[in-house]
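Chemist: What shape does this take:
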Amino acid sequence: MVMKPKDIFITHLKKSISISESDEILVRTYFIERELKKKEILLFAGKESCHMQFIAKGSLRAYYLDEDAKEHIVQFGIEEWWVNDLYSYLTKTPATQYIQALEDSIILQIHRDKLNELYDLVPAIERFFRLKFEKAYVAFQNRTINSMSKTAEERYEEFRTKYRAIEQRVPQYMVASYLGITPEFLSAIRKKTI
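Modeler: Here you go, the predicted structure:
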């Protein structure tokens, strides 16, 4: 049986917090379902990120363009992950990243103002997002340290171990971009490890 997007979301919430049935009904009304086609842009650089986005189905990527218009992937997201330009969202400044669907996808989103309302109505939701923000900060710090201290081979091996489901769903040139290496160098690494 295929779960509906909001059922997937509620199951995801309940892995971290307890909410009553009445709170669950309220939460369902605050999150809006949105379908994205493959390659559709959810967030454009220069626009403020005003929504939190939960991936119920599909996959997305967050990336930025450097001064030479070269793409650098910052984040991948698959089912039950959150994707955002969190800096833009938290500081209410223009995004530096684009967020794009890599497959036909379904997300659930909530506007910052509605989320703040929901914090007051369902305090457990505030705790949920505090835990998510803490986890995002730890992941960001870990990725930063790894990019400075580990070789490309070590970073690729860690990526393969942690994100096997992503590696099998995205093109290798995107994995290379995420790792900060060229597709050719990734190909050479893969030949050594396979």
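Chemist: CA only for contacts and neighbour counts going forward, please
Modeler: Will do.
Chemist: Tell me the gap between the helix or strand where Thr161 lies and the middle of its chain.
Modeler: For Thr161, the host element (DSSP states H and E) is helix 152-162. Centre-to-centre, helix 152-162 and its host chain are 19 Å apart (CA atoms, centre = their mean, to the nearest Å).
Chemist: and for comparison, fold this next one:
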Amino acid sequence: MHSDNSKISDVFKDLSFSEAEIEIIESVMFKIDLKKGIKIIKAGDTVKDMYFVLQGCLRAFHIDIHGKEHTVQFAIKGWWITDFTAFFTESKAIMDLEVLRDATIYRLSKDDREYMFSQIPATETFIRKKLENAYAAFQKRILRNLSQSASQRYVNFVKDFPNIEKNIKNYHIASYLGITTESLSRIRKEITRH
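Modeler: Got it, this is the predicted structure:
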């Protein structure tokens, strides 16, 4: 086996590859360390990369015409993130992608991704399944936002992200839930009383 097999075990858990396949993966995925506060993508950018989070926390968010932030996705260890609309449709970014906690990520460009998929079909299946799960989670979240109270959405958020809440700002959580920070504080107080 190759001496540095970390990208394989970090990203493609439970898959095994030949020496040649490992070399391909290592040639297309680039490890990057990022400091808190860095924006990897800004609205209006061309988006050519997707990112796998090895450690840390990132968020994708949209700023509406009134200047209000709407957090669309958090990404923690083991998650993929980018402005997927721009990435898949080759349109300009509609979201910003920000590092919330110092992070180590793997960057995979669209061209390198296609090359890797063509050479190693198992990687395409693996990533497709990850993205299918993410899509299903997005639909569940939309339905929750349409049908559940803010308190129920917060409880689900804590279940979905048990280790994230203490590491990010309240306004990030509030913007993800579609509520104000004041409402978030009130909900937390109500929950601790029960």
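Chemist: The helix holding Thr161 of structure 1 vs structure 2 - mean distance after superposition?
Modeler: In the superposition with structure 2, the average deviation recorded for helix 152-162 of structure 1 is 0.7 Å (mean CA distance after the TM-score superposition for structure 1).
Chemist: Now do the buried residues in that helix.
Modeler: Buried residues in helix 152-162 of structure 1, counting neighbours by 16 or more other CA atoms under 10 Å, are found at 152-153, 155-156, 159.
Chemist: residues in contact with the next helix or strand along the chain from it?
Modeler: The element immediately downstream of helix 152-162 of structure 1 (helix or strand, assigned by DSSP H and E) is helix 164-167. Residues external to helix 164-167 of structure 1 that are found in contact with it (CA atoms under 8 Å, 6 or more residues apart in numbering): 76, 78, 159-160, 175.
Chemist: Could you tell me where stretch 119-131 of structure 1 falls in structure 2?
Modeler: Matched against structure 2 by TM-score structural alignment, stretch 119-131 of structure 1 falls on residues 117-129.
Chemist: ok, and the closest non-adjacent residue to the alignment partner in structure 2 of Val27 of structure 1?
Modeler: Aligned counterpart of Val27 of structure 1 in structure 2: Ile25 (TM-score structural alignment). The shortest distance from Ile25 of structure 2 to any residue that is not its chain neighbour, by CA to CA, 6 or more residues apart in numbering, is 6.7 Å, and that residue is Met116.
Chemist: distance of the residue nearest the centre of structure 1 from Glu153 of structure 1?
Modeler: When structure 1 is reduced to its mean C-alpha position, the nearest residue by CA atoms, centre = their mean turns out to be Val83, at 2.6 Å. Applying CA to CA, to the nearest Å, one obtains 26 Å for the distance of Val83 of structure 1 from Glu153 of structure 1.
Chemist: can you put the buried residues of helix 152-162 of structure 1 in CSV and add distance to Phe31 of structure 1?
Modeler: Supplementary listing: the buried residues of helix 152-162 of structure 1 in CSV, determined by distance: CA to CA, whole Å:
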residue, distance to Phe31 of structure 1
Ala152, 39
Glu153, 40
Arg155, 35
Tyr156, 35
Phe159, 31
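Chemist: For the alignment partner in structure 1 of Leu34 of structure 2, give its distance to Arg61 of structure 1.
Modeler: In structure 1, the position corresponding to Leu34 of structure 2 is occupied by Leu36, as judged by TM-score structural alignment. For Leu36 of structure 1, the distance to Arg61 of structure 1 (CA to CA) stands at 13 Å.
Chemist: Need the overlap of contacts for those two.
Modeler: Taking CA under 8 Å, 6+ apart as the contact rule, Leu36 of structure 1 and Arg61 both touch Ala101.
Chemist: other SSEs contacting the helix holding Thr161 of structure 1?
Modeler: For helix 152-162 of structure 1, the contact count by 3 or more CA pairs under 8 Å, 6 or more residues apart in numbering; DSSP states H and E identifies helix 172-179 as packing neighbours.
Chemist: Off-centre distance for the helix it packs on?
Modeler: The chain centre lies 16 Å from the centre of helix 172-179 of structure 1; the measure is CA atoms, centre = their mean.
Chemist: what range in structure 2 matches it?
Modeler: The alignment of helix 172-179 of structure 1 onto structure 2 (TM-score structural alignment) spans residues 170-177.
Chemist: Tell me which residues are up against the matching stretch.
Modeler: Outside stretch 170-177 of structure 2, the residues within contact range by CA under 8 Å, 6+ apart are 69-73, 145, 150, 153-154, 165, 180-181, 184.
Chemist: ok, 10 Å please
Modeler: Stretch 170-177 of structure 2 is contacted by residues 59-62, 68-74, 100, 141, 144-145, 150-151, 153-154, 156-158, 164-165, 178-185 when judged by CA atoms under 10 Å, 6 or more residues apart in numbering.
Chemist: Report the buried members of these.
Modeler: Members of the contacts of stretch 170-177 of structure 2 that pass the buried threshold by neighbour count (16+ other CA under 10 Å) are listed as 59-62, 69-74, 100, 141, 144-145, 150-151, 153-154, 157, 164, 178-179, 181, 184.
Chemist: Just the ones in strands from the residues you listed, please.
Modeler: In this view, those that belong to strands under DSSP state E are 59-62, 69-74, 100.
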